[in-house]
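A.B. asks: coords please:
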Amino acid sequence: MRNQQDYLNKAALYDLLADYYKYTHPSMHIHYYQKHLKYINFALKAQQREMNLSNQPSYVRVLHAVPDAPSVDVYLNANRVLRDVAFKDISDYLTLPAGKYHIDIYPAGTGVNTLISKKVNIEPGKVYTLAAVGTTKKLQLLPFIDEPAVPSGEAKIKFIHLSPDAPAVDIGVKGGDTVFSDISFKQASEYLNLTPMSVNLEARIAGTKNKVLDIPNVKLNANQAYTIVALGFADGEPELEALLLKG
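C.D. replies: Reported below is the predicted structural model:
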């Protein structure tokens, strides 16, 4: 969708053309001046949309996906907002005004020696999952955009690969067609709209039929978005598994 500046640029162009024909070709002058007014009107409407959007709250949840990290406390601008978040835990969505935030993640109950310290920019009207990923030797906080809106009567699903030692994978129906192809560590698929169903899925090494993880009994209800997250170690403990999250 074009923004206010795009429309203002168009309006300025048509204003120049209207001036060019003002005395030599009155009908062309009127034609381009009407276009100038049209795009001025579009710019005003775009400005109103952008102002409305800037006032919309944002929603942020935190996922602990670091298999060898302890439980953690999460601080937002030096205020603790989540306590004792264990591996595989995901918080409820926090409602936040748009803006820049400093996030610190500490071992639970300590408040010293951050595991992760990161500045994040939260845009208005967006829904985020912030995932702590990697291993304790190399930790990151990654933002993933959630899109909870679903066409009426449908379901939709995406996949996020958060296992630090697993290869790139395809996600497919058990023994059948591929749903998501070649998703590497820290990558997310796009959402896929589906008819509500229950289905058995599996993760396979990308481009092969070699299964690395069963994802059984995935129930997709109408009017709901879902995210499958692969986490844990492919070779070690805690072992590789899949979480089915709403959103």
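A.B. asks: use CA for all of it now, contacts and neighbours both
C.D. replies: Will do.
A.B. asks: The residue most central in space within the chain: what's it in contact with?
C.D. replies: For the chain, the residue sitting closest to the mean C-alpha position, by C-alpha atoms, centre = their mean, is Ile145 at 1.0 Å. Counting by C-alpha atoms under 8 Å, 6 or more residues apart in numbering, Ile145 makes contact with Lys126, Val127, Tyr128, Thr129.
A.B. asks: this one as well, want them side by side:
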Amino acid sequence: MFKRVKNWSANHLRSLVALALIGATFSLTSCFDDDDVNQIPQGAYVLIYQGSPDAPLLDVYANQNKVNDYPLDYTEGISYSPFYTGNRLFKFTTTNSLSSLLEKNFTLKIDSVYSLFLVNKVDQLDAVMVQDNWEDPNADEAQLRLVNLSPDAGNVELELSEMENSLVEDLEFGMASDFESLAPKVYNLTVKSKSSGETLVTASNIELLGNRVYTLILRGLEESSSQDDKLDLQLITNYINY
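C.D. replies: This next block holds a predicted model:
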């Protein structure tokens, strides 16, 4: 269960930026837009992430309003942006086409924060929205969750070095774990199959900083041999408590 978000201040909402993505080698890159929010309207904030490994370049609409300025490719996203509240129809189309690959309704609540993940292969395309609820981090802690966007990896668990128990024990495809508090330090990350115990993917020497909230995304295909859509990990920064 996700906790309810209460009393988001304008300062909090200005900090809702996806700052950095981490690729296969976990070297920092910058792929999400990073524009500051000058005036905070009463609305909801939504981050959109393209996790469908074989989808074409996409345009995204909320009702009739186009959301993205540039075509959205696999592993790319749109940082937290303000949306009108209420029932919103999200439509995903091939770039410069009006024909929908997927249309799905979501209800957005005032002063709430969400992540919208496009999931699965294009012939079974779907979108999953989760409410993003975290406690304000401080200099002595980071917060981390796992999102499972791999269609063929099955249920997974996440282990971190120097931790006796798994941070995430049994996460289904299309699901997000709760944000968990961690000591700021350098970790080795291991994602394993819950059913077989087999190691699926690892990442070494990943530094999690204090005052930050992160999402670790498992994406791609376990059975793929292509570098373009192989099983991999990607880290985004949801929030910095300045």
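A.B. asks: on that earlier part again, would you mind finding the match for the residue nearest to the centre of the first structure in the second structure?
C.D. replies: For Ile145 of the first structure, the aligned position in the second structure is occupied by Gln131, per TM-score structural alignment.
A.B. asks: any idea how far that match is from Pro184 of the second structure?
C.D. replies: Per C-alpha to C-alpha, to the nearest Å, Gln131 of the second structure is found 24 Å from Pro184 of the second structure.
A.B. asks: helices or strands up against the longest helix anywhere in the first structure?
C.D. replies: Using DSSP state H, we find that the single longest helix of the first structure is helix 26-54. Helices and strands touching helix 26-54 of the first structure, by 3 or more C-alpha pairs under 8 Å, 6 or more residues apart in numbering; DSSP states H and E, are helix 4-20.
A.B. asks: can you list contacts of the helix it packs on?
C.D. replies: Residues from elsewhere that reach helix 4-20 of the first structure, judged by C-alpha under 8 Å, 6+ apart: 28-33, 35-40, 42-44, 46-47.
A.B. asks: likewise stretch 189-200 of the second structure?
C.D. replies: 153-161, 169-170, 201-204, 206, 222, 231.
A.B. asks: Pull out the buried positions in the longest helix of the first structure.
C.D. replies: By neighbour count with 16 or more other C-alpha atoms under 10 Å, helix 26-54 of the first structure contains the buried residues 28-29, 32-36, 39-40, 42-43, 46, 54.
A.B. asks: how about JSON lines for the residues you listed, with distance to Leu8 of the first structure added?
C.D. replies: Below are the buried residues of helix 26-54 of the first structure laid out as JSON lines (distance: C-alpha to C-alpha, whole Å):
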{"residue": "Met28", "distance to Leu8 of the first structure": "20"}
{"residue": "His29", "distance to Leu8 of the first structure": "19"}
{"residue": "Tyr32", "distance to Leu8 of the first structure": "14"}
{"residue": "Tyr33", "distance to Leu8 of the first structure": "14"}
{"residue": "Gln34", "distance to Leu8 of the first structure": "14"}
{"residue": "Lys35", "distance to Leu8 of the first structure": "12"}
{"residue": "His36", "distance to Leu8 of the first structure": "9"}
{"residue": "Tyr39", "distance to Leu8 of the first structure": "7"}
{"residue": "Ile40", "distance to Leu8 of the first structure": "6"}
{"residue": "Phe42", "distance to Leu8 of the first structure": "8"}
{"residue": "Ala43", "distance to Leu8 of the first structure": "6"}
{"residue": "Ala46", "distance to Leu8 of the first structure": "10"}
{"residue": "Ser54", "distance to Leu8 of the first structure": "20"}
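A.B. asks: Report the separation between the match of Ile145 of the first structure and Tyr45 of the second structure.
C.D. replies: Distance, Gln131 of the second structure to Tyr45 of the second structure, using C-alpha to C-alpha: 10 Å.
A.B. asks: Which neighbours do these two have in common?
C.D. replies: Ser112, Val113, Tyr114.
A.B. asks: Now tabulate the residues you listed in JSON lines and tack on neighbour count, distance to His12 of the second structure and secondary structure.
C.D. replies: As requested, those are arranged in JSON lines below (neighbours: other C-alpha atoms under 10 Å; distance: C-alpha to C-alpha, whole Å; DSSP: H, G, I helix; E, B strand; the rest coil):
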{"residue": "Ser112", "neighbour count": "21", "distance to His12 of the second structure": "11", "secondary structure": "coil"}
{"residue": "Val113", "neighbour count": "23", "distance to His12 of the second structure": "11", "secondary structure": "strand"}
{"residue": "Tyr114", "neighbour count": "19", "distance to His12 of the second structure": "14", "secondary structure": "strand"}
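A.B. asks: between the residues you listed, which is closest to Leu58 of the second structure?
C.D. replies: For those, the residue nearest Leu58 of the second structure by C-alpha to C-alpha is Tyr114; the value is 19.9 Å.
A.B. asks: Aligned to that closest one, what sits in the first structure?
C.D. replies: Under the alignment (TM-score structural alignment), Tyr114 of the second structure pairs with Tyr128 in the first structure.
A.B. asks: What distance do you get for its match to Tyr75 of the first structure?
C.D. replies: From Tyr128 of the first structure across to Tyr75 of the first structure, the span is 16 Å (C-alpha to C-alpha).
A.B. asks: again, but for Ala12 of the first structure
C.D. replies: 47 Å.
A.B. asks: Of these two, which one has the most company?
C.D. replies: Comparing Ala12 of the first structure with Tyr75 by other C-alpha atoms under 10 Å, the one with more neighbours is Tyr75, at 19 against 15.
A.B. asks: Which position in the second structure pairs with the more buried one?
C.D. replies: Counting by TM-score structural alignment, Tyr75 of the first structure lines up with Tyr61 in the second structure.
A.B. asks: So that match is in contact with Lys91, correct?
C.D. replies: Yes - assessed by C-alpha atoms under 8 Å, Tyr61 of the second structure is found in contact with Lys91 at 4.9 Å.
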